[in-house]
Each structure stands twice: as C-alpha cells, then as structure tokens.
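Novice: okay, predicted coordinates and the sequence, questions at the end:
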Amino acid sequence: MTTAYTDFVAPDLPAGIYPPQEDSFLLIDAMVSSGLAPGARVADLCTGSGVIALAAAQAGAAEVTAFDICPRAVRHARRTALTHGHDIDVHRGSWARAVEFGPFDVVVANPPYVPQGPVDDTGEIPPTAGPAQAWNAGTDGRLVLDPLCAAAPLLVEEGGTMLIVHSECANIPKTLSALKSHGMTVEVVAQQLIPLGPVMSARAKWLAHQGLLTPGRQQERLVVIRADAP
C-alpha cells in the first residue's frame, strides 16, 4: 500500500463499498509519479471509496470530479473528502456520466475488470471484497473496459491523459489497441505482481480453463495503461 495515502482509507469502511487495494494504489502511484495532477481537471471513474479522487486532490489537482453507481460509495466518498478538507464533486452515476462534465485534463479509472463464469460464485467470496458490481465484468472482463476505451475521445481533453488499471486477465493488448485506434499514444507505465485476491482465487480454475490464467498460478499481474490524447 502507498503509505502516503493510508490515511485516506477508512478503518470502518461501510459494507458494500469496494475497499482500496493493490489496484487502487498502483493507479495512485502512476498518477502521482506522472506529475499530471497539479493544476488539472481530474475525473475519477468508478471511484468506490474515493481514495483515488482524494489522492488527486492531495496531489494538487485544480478540480476533482468523481463518479460511482453505488449510493453508499457516493455518500462515503463525499464524507471522506470533507473530513480531509478537500472539495471534490462526487456524482452518483456510471462512469459514462462523466461525458456530461468533460472533457477532462486527466481521467483515472479503476473499473470492474474481473471475468466471470456462468455459475454465480458470490457465496464463495467474502463480503470484505466489496460488492460484486465492483469487479464482475462479463466473461472476458471487458464489459466496462470496451465502452470506456471507446468513449476516451469524449472524456479526455486535447493533450490530456487517461490512466486505466486492470488485470492481465482482462486482455491488456486489447485495451492498448482500442485506445491507440483513437490516435492516442499508449503505454504500460506501471505493473505489479500480486497474490490472487479472494475473487480471483474463487475463479482461478475457471480462469485457467478459459486460458486467462496459467493453471496453478497464485499471482496476477496488474497494469496501469497511460493513453495521451493528440
């Protein structure tokens, strides 16, 4: 965990909100190290607990706007922002609602990206992993990633940047190709091998059967993809 932002993580995070974890902090690290946030209009898509929006404000963003479909997450993110003295606009709605407020200088996104099989395995996953809507993303993990990449030109200002974090199981090359098709300059700017969490562990055998994970593997690779608009 990025120690500079541990204070943003509520010790009593309400149930039903995606808890900040490795993907959240890898995205924060990439955003902060890029130096893009200071003075920028930043959008945080699928904000969850709001930790990435808070990190953007802390890094000196001129304006931060966050979006989430979960009313609990919206209330929590607003409350946490006030607690830390940051003026962040948190809107209830899917990431697509950001188009109404954009384009933005910087867009950061930690969308649902976990592939899901035909059998409901929710009962095998502890509630501490957050709500299923925060990770379930169709059979290939791209239920949100594909439309998000397609909307990049509407979300990102000319000369602006999008940063997206997701697992190798959700087809990294496809994200790179989709964003590149819009004339954006793309690259993987951060990556990290992490132990399989509760969701991936519950689906490891199915993921291996689908060819999305090596059989018997106990780790997954997370990446942050940067796309710069022309």
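Specialist: All right, it came through fine.

Novice: contacts and neighbour counts: CA atoms only from here.
Specialist: Will do.

Novice: can you show me the strands along the protein?
Specialist: 41-45, 63-68, 88-92, 104-109, 156-167, 185-195, 219-228 (DSSP state E).

Novice: out of these, which one sits most buried?
Specialist: Counting by mean count of other C-alpha atoms under 10 Å, strand 41-45 has the highest mean neighbour count of the strands of the chain, with a mean of 27.

Novice: tell me what it is packed against?
Specialist: Counting contacts by 3 or more C-alpha pairs under 8 Å, 6 or more residues apart in numbering; DSSP states H and E, strand 41-45 packs against helix 51-58, strand 63-68, strand 104-109.

Novice: 7 Å instead, please
Specialist: strand 63-68, strand 104-109 (3 or more C-alpha pairs under 7 Å, 6 or more residues apart in numbering; DSSP states H and E).

Novice: comparison target below:
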Amino acid sequence: MSTWSATLPALRPLVALPGVYLPQHDTRLLLRALYREGVGAGTELLDLGSGSGALALGAARRGALVTAVDISWRAVLSTRINAWLSRQAVTVRRGDLTAAVGDRSFDILVSNPPYVPAPGNRAPRGAARAWDAGSDGRLLVDRICDAAPRALRPRGVLLMVHSGLCGIEDTLERLTSAGLRAAVSDRAVIPFGPVLRSRLSWLRSQGLLDEVQQTEELVIIRAENSGAATPHYARPKRPAPGGGPGGSGG
C-alpha cells in the first residue's frame, strides 16, 4: 500500500448491482476531503453520481442530511439497499445531476463523476457510464462546474475528484469564472487501473499520455461559494427542511 493511501479512510463493503461503480482510490480520497469539511449534524449535502452510495453513507454516518442522485436505476437501487443495510437515512433520487433536486441549494456538493477520456463524445451506456466521459474526459465535469453555483448556498463547498488527464486547470478556470473560489486541495498518484490500461494506445495517440507513463494523478478540486451575487445565476432561497425519498441518478 502506498503512503498516501494508508492515510485514507477505510470503506465498508457495499452492495453494487452489475454495472455500478464500486468505491476505489478516488472515492477514498474524496471521502477524506469531505470529512475535513467538518460534516456533521444539520449539514445538507448533495452527492451527484452516487454509484453504490459510499460518499452519501459516509456523510450520513456523521449526521448530515444527505440527498444522493444518480441517473442509473441500478445505482439508485444500490444506494438505497446500502442505506437500508447501514440503517442510514439517505434521500435517493434518480435524475440528471441537479435537475433531480430542482432549485434546492446545499451546504456541500460532492461528486466523483466519470472523468476517463474515451473515443468519441457520445454519452456512454451500461457500466461505462461510471467512467467514460468523452474525448477530453469532461462530459460531466463541465456540467457539474456550471451547476455548482446554483446548487451551493453562500459559503457552500463543492468537492469533486477527477484525473489529471481531463484538465485540472480547465476545471479551476471554469469554476473561477462562475464566481467560486477554486483550488486543488489534494493530489495523489496511483498506478493505472484496468480502464486506462485497456486504452493506453488511444490515450498516447491523443497526446494525453507519454510512452513511459504508468501512473495517473488524481486531484480533489475544492470550490467555495463566496456568497457574492454573480451575473451567472440568481441565488436560490434556502428550502424548508424535509423531503421524502424519490428516484435519483449518478
């Protein structure tokens, strides 16, 4: 085990239906960053792309009021099963990113989106929806950046993990242009996983990897809503507490 991974929180075993992303290094890195934010009782948190629900459950165990969203019905069901098995209250909705929660706003928005560059820009199907993100890896990353200002309350925080292969500076610039204070809070280097190994030739042909590179950099992007009004969006009102379970996506 590498030094950095030894410092990351452990993940409890989770149920994942076929095609649903199981937690890996990026999940643990993001969970550590989430815990540093002081998530606790009363924190309202939105998990975009919940997968099997690891991040949602980690926050719920600390007392947060969690809404988890995924576009995959199998992910929605997996998150609901894991919440039930863990005896944690998580509102789970199926939908396309923040469209699933309307104009609600949150204290924390956390996301482990698909970010692996893939040939073509068509939306992936099946299990590949958990990792394939178009030729530049930004199919959902850009949409999350654009949605974050509307979904965050003043002083609210976005935490998003992605690979160095899909443009760290692009993400920082996009979030800054949207009126958020953005920076890289964590970095880690890990060996290529099976998905990247399966498309090394294509990645190298695109100039995304050199011929000898065998590791991938993961980063946590942290962006805070300063609370100042921007021309990009109207600040949403704080919703009344409550809300029942529904469908969700991720």
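Specialist: Done, it's in. Quick caveat: nothing in here was measured; it's all calculated off a predicted structure.

Novice: how alike are these chains, TM-score-wise?
Specialist: Overlay of the two chains. TM-score (TM-score structural alignment, normalised by the length of the first structure): 0.88; 219 aligned residues with a C-alpha RMSD of 2.1 Å.

Novice: one step back: export the strands of the first structure to TSV and tack on distance to Val74 of the first structure?
Specialist: Formatted as TSV, the strands of the first structure follow (distance: least, C-alpha to C-alpha, whole Å):
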stretch	distance to Val74 of the first structure
strand 41-45	12
strand 63-68	6
strand 88-92	6
strand 104-109	16
strand 156-167	20
strand 185-195	28
strand 219-228	24
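
Novice: trace Arg150 of the second structure over to the first structure, please.
Specialist: Aligned counterpart of Arg150 of the second structure in the first structure: Leu154 (TM-score structural alignment).

Novice: repeat for Ala130 of the second structure
Specialist: By TM-score structural alignment, Ala130 of the second structure lines up with Ala134.

Novice: number of nearby residues for that match?
Specialist: When neighbours are defined as other C-alpha atoms under 10 Å, Ala134 of the first structure has 23 of them.

Novice: wouldn't it be in contact with Tyr113 here?
Specialist: No. Here Ala134 of the first structure lies out of contact with Tyr113, judged by C-alpha atoms under 7 Å, at a distance of 8.5 Å.

Novice: Ala30 of the first structure -> the second structure?
Specialist: Under the alignment by TM-score structural alignment, Ala30 of the first structure pairs with Ala33 in the second structure.

Novice: any idea how far Phe192 of the second structure is from its match?
Specialist: 22 Å (C-alpha to C-alpha, to the nearest Å).

Novice: the more surrounded of those two?
Specialist: Between Ala33 of the second structure and Phe192, counted using other C-alpha under 10 Å, the more crowded position is Ala33 (21 against 15).

Novice: can you tell me the centre-most residue of the first structure?
Specialist: Closest to where the C-alpha atoms of the first structure average out (C-alpha atoms, centre = their mean) is Asn110, at 0.4 Å.

Novice: ranges for the helices of the second structure?
Specialist: Listed in chain order, the helices of the second structure (DSSP state H) span residues 3-6, 25-36, 54-61, 73-86, 141-151, 168-177, 194-198, 200-205.

Novice: mind listing what's buried along the shortest one?
Specialist: Applying a neighbour-count criterion of 16 or more other C-alpha atoms under 10 Å, helix 3-6 of the second structure contains no buried positions.

Novice: starting at the chain centroid, how far to that helix?
Specialist: 21 Å (C-alpha atoms, centre = their mean, to the nearest Å).

Novice: contacts made by it with the rest, please.
Specialist: Residues outside helix 3-6 of the second structure that contact it (C-alpha atoms under 7 Å, 6 or more residues apart in numbering): none are found.

Novice: one more: stretch 138-145 of the first structure?
Specialist: By C-alpha under 7 Å, 6+ apart, stretch 138-145 of the first structure touches Pro111, Pro112, Tyr113, Val114, Pro115, Gln116, Gly117, Ala137, Ala170.

Novice: quick check: chain neighbours aside, which residue is closest to whichever residue in the second structure pairs up with the third one?
Specialist: When the second structure is aligned by TM-score structural alignment, the residue opposite Tyr113 of the first structure is Tyr115. In space, Tyr115 of the second structure comes closest to Gly137 once its chain neighbours are excluded; the distance is 4.6 Å by C-alpha to C-alpha, 6 or more residues apart in numbering.
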